[in-house]
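J.: Here is my input; please provide its structure:
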Amino acid sequence: MTVDRNNSEVTFRIAAADQTDNVLRVLDEAAGWLGTRGIVQWPLRFEAEWVAEAIARGETWLVCAGDKVAGTITLDWDDPLWADLGGSAGYVHRMAVCRWAAGLGAVMLDWASDAASHRGVDVLRLDCVSSNARLRAYYEARGFMHRGDVAVGGAPGQRHDEGPVTWVSRYELDLS
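T.: A predicted model of the protein is given here:
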């Protein structure tokens, strides 16, 4: 898919295994930037194994502005964090934008909504740490409805059965 953003062609390309470093570079930059703002959304450094399965399934995308990597997004079709609500949905994970491409998030969410609609699902879902008030307000301004806060085991950005507990806010966009 190609869209126009500030007269620059924006493309979405499925990330291949040999592009894992590009995905990690974008995620690490975003995590570092969040950290400087006092927001603990993700770990400061991502491990390759944390993204490897989604890349292997073809669910992780690199977003390019012109010929330069500007962001990454994972769009998949199942998330146990939402098991209590059911329904058919697309799930946005690890959406990050390079600082030089700030503002590209809206294009990425529109792309994810279109991709999920074309797949025939009812809603698009995502989550963020509950303490990230700015991101929560951004999602709400984009039409996402808050669907409750839940505790997740593991450090921020991870999902484990043990370790510290992180509270995340779940958001849902109706696609019908």
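
J.: rest of the way, CA atoms for contacts and neighbours
T.: OK.

J.: Do I have it right that F12 meets T60?
T.: No - counting by Cα atoms under 8 Å, F12 does not reach T60; the two are 9.8 Å apart.

J.: Please identify which of these two sits among more neighbours.
T.: Neighbour count, other Cα atoms under 10 Å: between F12 and T60, T60 has more, with 28 against 20.

J.: Would you map the strands across the chain?
T.: Using DSSP state E, the strands of the chain run over 2-5, 8-14, 60-65, 68-76, 89-97, 123-129, 145-153, 165-174.

J.: please give me the structure for this one as well, since I'd like to look at both together:
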Amino acid sequence: MTSSRPAPVEQAVLADAVALHELRRQIEDWLGALGIEQWGHGHVSRQEITEQIQAGQWHLVRDPSMGVAAAARRLWADPEVWGADDTPAVYVHGLMVHRGAAGRGLGSFLLDWAAERGRAEGAEVIRLDCVESNTALRTFYQRQGFQEVGRRDFDGLWYSATMLEKTLQPESPLASRQG
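T.: Just a heads-up that it's a prediction; the model follows:
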């Protein structure tokens, strides 16, 4: 990104599947080199990403020099991690920032964007999870206002996950009338 303000968030299209899959693989390699067990190498296939794009889940920020600079999935339910829960919530998965765009605030930007969209759709909280042993990511999420609210073990299928959420304050009537 050449300016201090990120490009707008776009809904991914099918043509983005290859770039999203490649970004995921690059981040898997980077995390693995750091000894961080966040995502298993090759855990998500290009076909799965294609299906998730078709379901309208992937959103991204583009950069002219690198293509997809950051991306995340936005969901309205996550029974696999959070179980059956009637709390109106928006869920974020697969938050990725291209290493060439690291440090530019794109992760925070996408989380704020997802929270805003969730609030607009009636969500009371924004939720996400990460591998329990990834203390750097847990600290990042806490700095974004998320609180740890639980843990989920997956009986050897995945790593233990820390569940985090942040309450979304209702939009004030004044703010909704301004633009």
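
J.: Could you get me the TM-score between them?
T.: The pair, once superposed, lands on a TM-score of 0.85 when counted by TM-score structural alignment, normalised by the length of the first structure; 164 aligned residues with a Cα RMSD of 1.9 Å.

J.: related to what we said a few turns ago, of the strands of the first structure, which approaches R37 of the first structure most closely?
T.: strand 123-129 (14.0 Å; Cα to Cα).

J.: Which residue range of the second structure does the longest helix seen in the first structure align onto?
T.: Longest helix of the first structure, by residue count under DSSP state H: helix 20-36. With TM-score structural alignment applied, helix 20-36 of the first structure matches the range 17-33 in the second structure.

J.: List the contacts of R147 of the first structure.
T.: By Cα atoms under 8 Å, 6 or more residues apart in numbering, the contact list for R147 of the first structure reads 169-172.

J.: Now for the corresponding residue of the second structure for A48 of the first structure, how many residues are close by?
T.: Under the alignment (TM-score structural alignment), A48 of the first structure pairs with R46 of the second structure. When neighbours are counted by other Cα under 10 Å, R46 of the second structure registers 17.

J.: hang on, the earlier thing: identify the farthest-apart pair in the contacts of R147 of the first structure.
T.: Between all members of the contacts of R147 of the first structure, the farthest pair (by Cα to Cα) comes out as S169 and E172, at 10.3 Å.

J.: one step back: how about the match of helix 20-36 of the first structure: buried residues?
T.: Residues of stretch 17-33 of the second structure classed as buried: 17, 20-21, 23-29, 31 (neighbour count, 16 or more other Cα atoms under 10 Å).

J.: Hmm, the match of A48 of the first structure is touching A15, no?
T.: No - using Cα under 8 Å, R46 of the second structure makes no contact with A15, being 11.5 Å away.

J.: what about the closest residue in space to V3 of the first structure that isn't next to it in sequence, neighbour count?
T.: Excluding its sequence neighbours, the residue lying closest to V3 of the first structure (Cα to Cα, 6 or more residues apart in numbering) is V10, at 5.2 Å. Applying other Cα under 10 Å, we find 23 residues neighbouring V10 of the first structure.
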